[in-house]
Every structure is written in C-alpha cells, then in structure tokens.
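**Q** A predicted structure for the sequence below; I have some questions about it.
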Amino acid sequence: MVLGVYTAAAGAGLTCAGRWPFCDGFLGLFPANWGSFIEWFHRLVAMITGFVILGTTIKAWREGVSKRVRYALVVATAILPFQIVLGALTVTEYEWVILTAHYVVATSIFTAVVAAAAWGLSDRGIPRTADAVKLALVGMPIMLVLAPHMFVSFGPLTQTIYYVVGLATYGSLVAATLWASTAHGAQADSYGRLKYALAPASGIVVALLIAGRQVYLPSLQLAHLGGTLIALVLVVGATVIVRSGLPVPQTGVRNDAD
C-alpha cells in the first residue's frame, strides 16, 4: 500500500507505457527506466503479498485455527480479485474514482489481515492493548504535523512517511479495539470505556488515510486537520483510561466455537 502511494505521488503510475500487466522494457516484462521500475516493483510486491495472503488463509484452514481468524483471512482473500482488477484500471483508466476505490479495497484487505493477527494473538492469551494504544499515541501527533498541505510540503517522501505512520496507527487502533471488545465479566466496564474511544478513532483515521491524497482545497485541508485533531483527542482519552489502570482481560485460549 505504501509503495502504491509512493508510485502515484512520484508520477510513476502511468509508466510502463501505460500497459498492464506488461511494462516497457525487455520483452515487455521488465522496466526500461527508474520510473517504470517504481511501477513494476509495486506490481511485483503486490503480487507476492497476494500470494502470501492466500497461502496464510489456506494454512489457517488446514491448521484449524479459530473461526474468527479464518473468516477474517477469507474476507481478505475474497477481496483480492477486486484489488487486482482495480490495480489494472488505475493504469488503463487512471481516474480519481478508480484510484480511491483501489485504496479503499486495499484498506479493507489490510483491516481484515490486522483483525486476523489481533485475534490470533488474543486466542493465545497475549493481547497487547496498552502497547497498541501507546503506538497510536505516538503516531497521531506525527499525522497531525504531516497533515496534507498544512504544515509541510506533501510531496512523495512526505506522503510515504504519512502513510507508513498512518497505517501503523490505524492497525494499532483496530487491534486495540478488538482486544478491548474481548473483555468480559469484571473487565467489561473498563474495557468498554476504552473501546468507545478507540473505535471512533479507528474510523476517523481510516477516513483520513482514504481521503488524504484527495485533499487539495483549503476547506478540505481544514476538515482533514480537524478530523486528525479529533482522533488525537480520542487517542489521548484512551491513553488516560489505560494509565488509570485497566484490569488484565481474561481472554485465554479460545476454542473453535468462538
């Protein structure tokens, strides 16, 4: 996803002679210059990532991990064909609607994989809710400073850093939300308060990431900055809840019925 952002920001999205899946170099399969290499390398990594997701899904079903992990991976795998088609259309059509849809689908795959990873850790009795909240607390101020076209130039390098930090922040918020949702009994109230801060923060951050590359008008820039501030306040609130002393959630190893 980050490579895709850099490819578009660097203006390399229409290199490879605007062809897909071919390029403009030797036999039409390899890049002929640096710009083409950026686009070609993005395609290569995306292809490898797709096979890794597919392989992980197959392995999860063969090993009989919990249903929620398997189903999350199935969702990620089922969306992959749409992502491939949209990836081709970004080259052959290159319209902002297609570019946005391409990133939305990628984000959906990312969310499903993060959910599978978070639930996998929870099933082993090792949720890291406090650590995830701390990571989000580090990421949000960076997202604020790098907000599109507000304080620094939003060039290819800045966009790349912004989306690395943004995806890490979003992933940590999703994981923390899911872990907080697993608490029950005496822990339900405390983790419930945490969840109500984390869940909306997750939604705001993913909206910021999806809209980030479409922010050009001053009104949109201010709206984006306002959303970032709201998410930051929510994460600070979650941090306060964590530091007030959360009880250890009694998750344990879940059986397949879960």
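**A** Yep, that arrived.

**Q** rest of the way, CA atoms for contacts and neighbours
**A** Will do.

**Q** Which helix runs longest in this structure?
**A** Ranked by residue count under DSSP state H, the longest helix found in the chain is helix 34-63.

**Q** Would you tell me what the next helix or strand after that helix is?
**A** helix 67-92 (DSSP states H and E).

**Q** quick check: angle from the longest helix of the chain to helix 67-92?
**A** 160 degrees (axes from the mean of the first three to the mean of the last three Cα atoms, to 10 degrees).

**Q** Go through stretch 197-204 and flag the buried ones.
**A** 197-202, 204 (16 or more other Cα atoms under 10 Å).

**Q** now swap in stretch 103-115 and tell me
**A** In stretch 103-115, counting by 16+ other Cα under 10 Å, buried: 103-115.

**Q** got the buried residues for the longest helix of the chain?
**A** Neighbour-count burial for helix 34-63 [16+ other Cα under 10 Å]: 35-43, 46, 50, 53-54, 56-57, 60-61.

**Q** Below is an additional structure, to be compared with the one above:
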Amino acid sequence: MSTDSRSLRPVVRPLIDRFGFPQLLATTLVLVAATILLGVAAKATGSGLACEANWPQCDAGPYNLLPANLPSFYEWFHRFVAMFAGFAIVGSALAAWRLPTVDRRVARLVVLGMILTPIQVVLGRETVLQYEMTILSLHFWTAVLIFVLFVVATVLVWQSKLTSAHAVVALAVGVVALALHVALSPVVGTATVNYSPTMQLVQYGVTLTLLGSTIVAAMVVRDRFEDRLTVASALATPPLVVAVLFFGRRAVNPALEVPYLILAAVLLVAFLVSVRFVRSASSTRSNA
C-alpha cells in the first residue's frame, strides 16, 4: 500500500513543496502572456517566416536550431519562450489534477488549458507553413483563451487574499487600459494607422491588461459581495470587454468605428458604475 502511495505522488511535488502551487500558476500565467506578446512582436516585425519557413527548426547552427539574424531571432525567441510556457502549462495541469488541496474548478481550467496547448502548437506551426489570416487569427484567439483560463484559475487560487480594495484597483486599471485601447486604435487618429511594431506590441499589452483586470475585478466582486446591483455591474464588464476587443481589431473598417466607440463608452460607464457600487457596498459593510 505504501508503495502504491509513493507511485501516485506527483512527480512535480518537490517543486510544489518548495514554491507553492499558487506561485507556479502565477508564473505560468506570466509565461503565457509573454508568449502572446512575443508572438505579436514576431508578426509585427514580419519575422514569422524569418526562419526560412522551418518549424520547429530555424535557419542557423547545428541542425538549424538557432537563428541566423535579428528577424530570425524574434521568431526563434518566441518559440523558445512558448516552449517553457508549454512545459509550465503541463506542469500546472498535472499538479492541479493530482494535488488534493487544489480546487477542482482550478484543476478543470488548467487541464483545459493543457488540452488547448497542442492545438495552439499546431496552429503555430501552420502560421509558418501557410501564413494565412484565418490561421493567424485562430492562433491568436486560442492563445487569448488559454490566457483567460489561467487568469481565472489564478484568481481562484488567490481569491482568499483578494479584497474589495483589489477589485477597485482592478477596475481602475481597466479604465486606464480602456482609455489607452481607444487612444491607440485607428479610430482616434492617423498616427496609429501605420501600426509600427512598437505600436502593435503596446496595443496588445494594453489588450491583455484590459482583459485580465476586468476578469479579476468581476471575480473578486462576485466572491466578496452579495448586493445584486454591485455583482451585476461587475459581471457585465467581461463580455463588454470581449465585444470591445472584437470590434477594436476590426476598427480599421470605417463601418465598425461607431460600434466600437459605442461599446467602449458603455464599458467605461460599466467600469465607473462598478467602482461606485463596490465602494458604496464596502462603506456600508464597514459601518454595519
């Protein structure tokens, strides 16, 4: 019986014992976000095919494993970080599934992220071999879905330490990120229409910040408050963010500029209303 118990112990247990599962999950989330931004950098600089359309090899060194020039380095480094992100995703999923102390909701989320990872790898390969817009779009949105899964899982793990103050901060970050998202969109001015590599990288960084902060705020408010209006206002923000991001990616089309701006305005109102409700509910609770 003891032998069976030892055989069932997670192989990642020594690592978990040393650093903790919440830290492992947070690190995985950072790696996922970094992979997305590096992918944007590779695409923005036109480096997606810089490794001479080789995958997973590149275009220099033994067995073409290393980059030959700066454009190749962008693509190679994206793959390099993605490899570690993949290992972290698999490790997080195995640890979550096998550790009895981990919430089963968290386990299901990170296991789904692990299932999506090989699909994302295949899509990444196809962006090199075919480089079609449909594949590029699927590659991006699959990465965003994995990012969302790990944001939700990370918040669930750290939820006991998150307070209403964290929700207000997350909503404030969302307001700032939304303003930047609109400012960097082609709707505001011609300066951003050219979409330099730096501009694209900043815009997608803002996109991830907007999405992540909104999820954090909605989850903390739902966990900490019982007032229906407070919870409803916060829960309305994530779907609005998704709609803003969807139309924002297509705002280069003049016909979609007005829907984008309307959705952004509605989202701003939802953020401000949520801040008001959360602060009011917090004040009422403290005075009770």
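**A** Done, it's in. Keep in mind that this is a model prediction, so the values were computed, not measured.

**Q** May I see the buried residues of stretch 103-115 of the first structure arranged in CSV, with secondary structure and distance to G245 of the first structure as well?
**A** Formatted as CSV, these follow (DSSP: H, G, I helix; E, B strand; the rest coil; distance: Cα to Cα, whole Å):
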residue, secondary structure, distance to G245 of the first structure
Y103, helix, 37
V104, helix, 36
V105, helix, 37
A106, helix, 36
T107, helix, 32
S108, helix, 33
I109, helix, 33
F110, helix, 31
T111, helix, 28
A112, helix, 30
V113, helix, 29
V114, helix, 26
A115, helix, 25
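
**Q** Provide the aligned range in the first structure for stretch 139-148 of the second structure.
**A** Counting by TM-score structural alignment, stretch 139-148 of the second structure falls onto residues 102-111 of the first structure.

**Q** Tell me the gap between that stretch and the middle of its chain.
**A** Stretch 102-111 of the first structure sits 7 Å away from the centroid of its parent chain (Cα atoms, centre = their mean, to the nearest Å).

**Q** if we can go back for a sec, take the buried residues of stretch 197-204 of the first structure and keep only those in helices.
**A** 197-202, 204.

**Q** which one of the residues you listed sits closest to G13 of the first structure?
**A** Closest approach between these and G13 of the first structure, by Cα to Cα: I204, at 27.5 Å.

**Q** Which residue of the second structure sits opposite that closest one in the alignment?
**A** By TM-score structural alignment, I204 of the first structure lines up with A243.

**Q** ok, now which ones touch the nearest residue to its match once chain neighbours are set aside?
**A** The shortest distance from A243 of the second structure to any non-neighbouring residue, by Cα to Cα, 6 or more residues apart in numbering, is to L263 (7.2 Å). Remark: with contacts taken as Cα atoms under 8 Å, 6 or more residues apart in numbering, L263 of the second structure is in contact with 240, 243-244.

**Q** change it to 10 Å
**A** Residues near L263 of the second structure by Cα atoms under 10 Å, 6 or more residues apart in numbering: 240-241, 243-245, 247-248, 269.

**Q** can you give me the helices for the stretch 151-258 of the first structure?
**A** 156-181, 188-211, 218-243 (DSSP state H, counting those that start in this stretch).

**Q** For these, please prepare TSV with the additional fields distance to D131 of the first structure.
**A** Formatted as TSV, those follow (distance: least, Cα to Cα, whole Å):
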stretch	distance to D131 of the first structure
helix 156-181	9
helix 188-211	13
helix 218-243	10
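
**Q** G25 of the first structure pairs with which position in the second structure?
**A** Aligned against the second structure - with TM-score structural alignment as the criterion - G25 of the first structure pairs with A60.

**Q** if I look at that match, how far off is F84 of the second structure?
**A** The gap separating A60 of the second structure from F84 of the second structure is 21 Å, by Cα to Cα, to the nearest Å.

**Q** which residues does the residue mapped onto V231 of the second structure from the first structure contact?
**A** Matched to the first structure by TM-score structural alignment, V231 of the second structure sits across from G192. Residues counted as contacts of G192 of the first structure (Cα under 10 Å, 6+ apart) are 177, 180-184, 198.
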